[in-house]
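> okay, here's the prediction I keep looking at, along with the sequence it came from:
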Amino acid sequence: MPEDTATQTPAPTTAAVDPVRGFSRRALFGLAGAGAVGLGLGVAGDRAAIAAAAAASPTGGSVSYPFFGTHQAGIVTPAQDRLHFAAFDVADDLSRDDLIELLQDWSTAAALMTAGRDVGEFGSVNGPYDAPPEDTGEAQGLPPAGLTITFGFGPTLFQAADGADRFGLAARRPEALTPLPHFPGDMLEAGRSDGDLCIQACADDPQVAVHAIRNLSRIAFGRAAIRWSQLGFGRTSSTSTSQATPRNLFGFKDGTANIKAEEPDAVNDQVWVGDGDGPTWLAGGSYLVARRIRMTIETWDRTLLREQETVFGRTKGAGAPLSGGTEFSEPDFVIVGRADAPLIDHAAHVRLAHPTQNAGTRMLRRGYNFVDGNDELGRLNAGLFFISFQRSPEQFTRVQLNLAKNDALNEYIRHVGSALFAVPPGAATGSYVGAALFA
């Protein structure tokens, strides 16, 4: 087990960020257009300027989380209020060196943006008039807003669906990194599932989160393209004891018993990949599960309050278990009420998701609400974009199988998207995310 604990995760700071490498020539094509290199945006002159910009203090005095560190930020970091998540497929003609270069460029940009800086030497307004701006500019003047950028690698990065070992990584794929199984009740859409790479951008300002994905996508032009993406608002769980428990779109408090950063033993045991868990390059990292869960809002809104509380096994107001106490009281699954029926129903969500019903399994959940307009029948296209981090995908699979078979909540939800990614440990100063994979 690595000696790192949850308390060693990078703390919020307003200090200078670590200098980072400059952008590759291909990144500059993506940022500024094919003609920009001849206008003074070449790599050689760019590196020193970008390093100097990265070393400057972030604007606005807002909290920022450093990109470089033992673990990637955006896992045990206090959950921000907004999300932009994107899964990417790499280009068919991408080489191993091209992939490394892309990760280097993404790391350079991530270090700048998490510090509240523009991307590139000239940013959004100071470059040549005859070239597109290096930075898209919608975050100009905004503080960092607690932005974190977290990268992950999908199973197909190591071995394509046709079996091809495109980047010589097949032998280094973690044994546990295989596509998630098709669970009972899944109605998965291929266009909302899987991917070679993923980026999770979380911030307390939606424009800052969108700015991050937008610029990273530009940098990847010609090398990787977005396969699917998801905007999220209103975190649906807390990752710190300093945060109040939020509510999901069904109006219930969610994530009361979530793993918190202030539980280092639980984080080390349940979240971080250990030295003996697989390939050494992943030690100190984690596994990210993403599930897009559509809620049948209109049906739920016509459901009796008594039934709603029975489904969850908690009161809708205080969030206390139906067995009594406060929100943070441990549920009592034995105590009975009328007709000797348990106060917490056998099919209640809180019962089936509880660690005592899943061999002690816990996950660090980091999901978000979403509303993507209306469908063709006028119903809200809304729900939960579920994200969890765990030491092994088996933790998620164990709990989801338990929920998929018996959870009363299944009457009101549909799982329509699914993906699994290996999240490498944090990048060392001057290096890039995932560097150990290519060593």
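Cool, the structure landed.

> make it CA atoms for all contacts and neighbour counts henceforth
Will do.

> the closest residue to residue 407 other than its chain neighbours: what secondary structure?
In space, and not counting its chain neighbours, residue 407 is closest to residue 347: 5.1 Å by CA to CA, 6 or more residues apart in numbering. The assignment at residue 347 comes out as coil when based on DSSP: H, G, I helix; E, B strand; the rest coil.

> same question, residue 110
Applying three-state DSSP: residue 110 is helix.

> ok now the helix or strand containing residue 218, how far from the chain's centre?
If you go by DSSP states H and E, residue 218 is part of helix 206-219. Computed by CA atoms, centre = their mean, to the nearest Å, the chain-centroid distance of helix 206-219 equals 14 Å.

> likewise for stretch 172-185?
The answer for stretch 172-185 is 18 Å, by CA atoms, centre = their mean.

> now swap in stretch 392-401 and tell me
17 Å.

> mind listing what's buried in it?
Across stretch 392-401, burial judged by 16 or more other CA atoms under 10 Å covers 392-393, 395-396, 399-401.

> same check, this time on stretch 78-92
Under 16+ other CA under 10 Å, the buried positions of stretch 78-92 are 78-90.

> about what we covered before: tally of neighbours for the residue nearest to residue 407?
19 (other CA atoms under 10 Å).

> residues in contact with stretch 219-226?
Defining contact as CA atoms under 8 Å, 6 or more residues apart in numbering, one finds that stretch 219-226 is touched by 26-31, 86-91, 94, 98-99, 102, 105-106, 217.

> so which helix or strand takes in residue 68?
Here residue 68 is assigned to no helix or strand, by DSSP H and E.

> do you know how far it is from residue 99?
Residue 68 sits 20 Å away from residue 99, going by CA to CA, to the nearest Å.

> try it against this one:
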Amino acid sequence: MSTDEHSSSADGAVRGIPRRRLFALGGAAGALGIGGLGGGAIGYGVRGAQEKKQSAVHLSYPFRAEKQQGILTPAQDNMFTAAFDVTTTDRQALIGLLRDWTVAAEQMSAGDLVGGVPDANAELPPKDSGEVWGYPASGLTITFGFGATLFVDSDGEDRFGLKDKMPAILKEGVPKFANEALHADASDGDLLVQACANDPQVAVHAIRNLTRIAFGTAKLRWGQIGYGRTSSTSTQQETPRNLFGFKDGTNNIKSEDPQKELDKHLWVQSGDDPASDSWLSGGTYFVARKIHMYLEIWDRVSLAEQEDIIGRDKRFGAPQSVADPDTDEEFTPLDFSAQNAEGAPAIDARAHVAIVAPEHNKGAKMLRRGYNFTDGNDSLGRLDAGLFFISFVRDPRTNFYPILKTMAQKDLLTEYLQHRASALFAIPPGVGTGDTMIGQKLFS
């Protein structure tokens, strides 16, 4: 496919949809609609979809702000999250990497090339790998975090003079849960980078170029590509579906929620932890779980049982406490006192929505920002797929771990899942106007 077919154009075609294909789609819509209103509806749907996609790829978000981008930002369609291990023992080299990453992240978020204008000397390798040259920013956000092993090594020894600033949450780590089979090489890490965008190539480009910049200072530990967001972080977004086919994250925290709610559940507050108060206040914690879904087994479960396991209607997303679900009842509050025609609880106490409901978890909430993943198939031809669950939370010890523990022990859905990787990172506040690097207060 030529470069012209990949780029935005003045007549409305967007990257990945060449003009000739748009004309073909329009012609097909017209043919289907001869003699009726169907053609008009199809044509409108095609135009509406293209306008929506064009708008999404031309979005850009400022890199410098009070909070890091990629948290409350409206969740994009694609994600590439990666963790790095720092290979140097030189504190100044680590600081230099974070400064270089900050410059590159700001450039890429604006839709610019890494390093600016290409070097005039063609004998040198280009500073930018070039696969998104001329592409729009596509709503790219890049979020950075710090893991426990950046502060101390496996023996508890101070690595970069940061040990005394290590948050207690990182020091304690993530507890063990039932039925998990975690892969160490796909978990944790020193540094976190989450790149999200409305174009998958833009997200991959971001991680690729930050990895190039890190050469000699840090190496890629693991990476996970995700597609099809599984939650909404704004009331302006429709609720998406996970690979089980159900709407996911209906009751998620949203950017439009009252500030006091965001402060209570999402943002680290001054006084939460004296050790990290100076650099982490206003930030948050990133907790990820790579969850394999046994899709082939799930696909053989009856629709009625699937809905009982989740606690919601599969088509509309309405809670089972709604007798006759319809399109407008997804956000109807869960009623755990409601009964079905047989006089039993309409929502099983072990249904997924009941297990994770705030009213059953002392009001605990988290900001969900996960993605579907498909990593090919295994030797038996089964899909290696599932959910890369991401949550941002003020304190995972109160708002995440207890919920996951109950899920592992009681949730009907657990039979169809297995947790295979885990990660915990502290996410500092945003990069200020005069800052030269992400996490500047940590190193000051």
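Cool, the structure landed. Only a predicted model underlies this, so the values are computations on that prediction, with no experimental measurement involved.

> can you tell me what the residue nearest to residue 407 of the first structure aligns to in the second structure?
Counting by TM-score structural alignment, residue 347 of the first structure corresponds to residue 350 in the second structure.

> how near is that match to residue 360 of the second structure?
For residue 350 of the second structure, the distance to residue 360 of the second structure - CA to CA - is 11 Å.

> can you check residue 182 of the second structure too?
Relative to residue 360 of the second structure, and taking CA to CA, residue 182 of the second structure is found at 27 Å.

> with neighbour numbers in mind, choose between the two.
Set residue 182 of the second structure next to residue 360 and count neighbours by other CA under 10 Å: residue 182 wins out with 17 against 12.

> for the counterpart of the more buried one in the first structure, which three-state class applies?
Using TM-score structural alignment, the partner of residue 182 of the second structure in the first structure is residue 188. Here residue 188 of the first structure is coil, with the state taken from three-state DSSP.

> need the contact list for residue 188 of the first structure.
Residue 188 of the first structure touches 415-418, counting by CA under 8 Å, 6+ apart.

> over to residue 177 of the second structure?
404-405, 408.

> one more: residue 68 of the second structure?
143, 428-431.

> ok, of the residues you listed, which one's closest to residue 320 of the second structure?
Distances from residue 320 of the second structure to those, taken as CA to CA, are shortest for residue 143 (37.0 Å).

> my read is that closest one is in a helix, agree?
No. Using three-state DSSP, the assignment for residue 143 of the second structure is strand, not a helix.

> and it, what's its match in the first structure?
So residue 143 of the second structure corresponds to residue 150, using TM-score structural alignment.

> the residue lying closest to that match once chain neighbours are set aside: what secondary structure?
In this structure, residue 150 of the first structure finds its nearest non-sequential neighbour in residue 200, 5.0 Å apart by CA to CA, 6+ apart. Judged by three-state DSSP, the three-state class of residue 200 of the first structure is strand.

> just give me the match in the second structure for residue 200 of the first structure.
Aligned partner of residue 200 of the first structure by TM-score structural alignment: residue 194.

> out of residue 68 and residue 99 of the first structure, which sits in the more crowded spot?
residue 68 (24 against 18).

> would you agree that one is in contact with residue 111?
Yes. Contact criterion CA atoms under 8 Å: residue 68 of the first structure and residue 111 qualify, at 7.3 Å.

> what segments of the second structure are strands?
Ranges of strands in the second structure, per DSSP state E, are 78-86, 141-146, 191-197, 218-229, 284-293, 367-368, 371-377, 383-393, 417-427.

> let me have those strands in JSON lines, extended by distance to residue 244 of the second structure.
JSON lines is the format used below for these (distance: least, CA to CA, whole Å):
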{"stretch": "strand 78-86", "distance to residue 244 of the second structure": "19"}
{"stretch": "strand 141-146", "distance to residue 244 of the second structure": "27"}
{"stretch": "strand 191-197", "distance to residue 244 of the second structure": "23"}
{"stretch": "strand 218-229", "distance to residue 244 of the second structure": "13"}
{"stretch": "strand 284-293", "distance to residue 244 of the second structure": "8"}
{"stretch": "strand 367-368", "distance to residue 244 of the second structure": "17"}
{"stretch": "strand 371-377", "distance to residue 244 of the second structure": "10"}
{"stretch": "strand 383-393", "distance to residue 244 of the second structure": "9"}
{"stretch": "strand 417-427", "distance to residue 244 of the second structure": "11"}
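
> out of those strands, which gets nearest to residue 269 of the second structure?
Nearest of these (CA to CA): strand 284-293, 9.0 Å.

> the closest one aligns to what range in the first structure?
Strand 284-293 of the second structure maps onto residues 286-295 of the first structure, going by TM-score structural alignment.

> average gap between that stretch and the second structure?
Mean deviation of stretch 286-295 of the first structure relative to the second structure after superposition (mean CA distance after the TM-score superposition for the first structure): 0.4 Å.

> run through who's touching that stretch.
With CA under 8 Å, 6+ apart as the criterion, stretch 286-295 of the first structure contacts 152, 192, 271-273, 381-393, 396, 412-425.

> distance from that stretch to the middle of the chain?
So, by CA atoms, centre = their mean, the centroid of stretch 286-295 of the first structure is 9 Å from its chain's centroid.

> next one: stretch 44-57 of the second structure
23 Å.

> so which bits of that stretch are buried?
So, applying 16+ other CA under 10 Å, buried residues of stretch 44-57 of the second structure: 46-47, 50, 53-54, 56-57.
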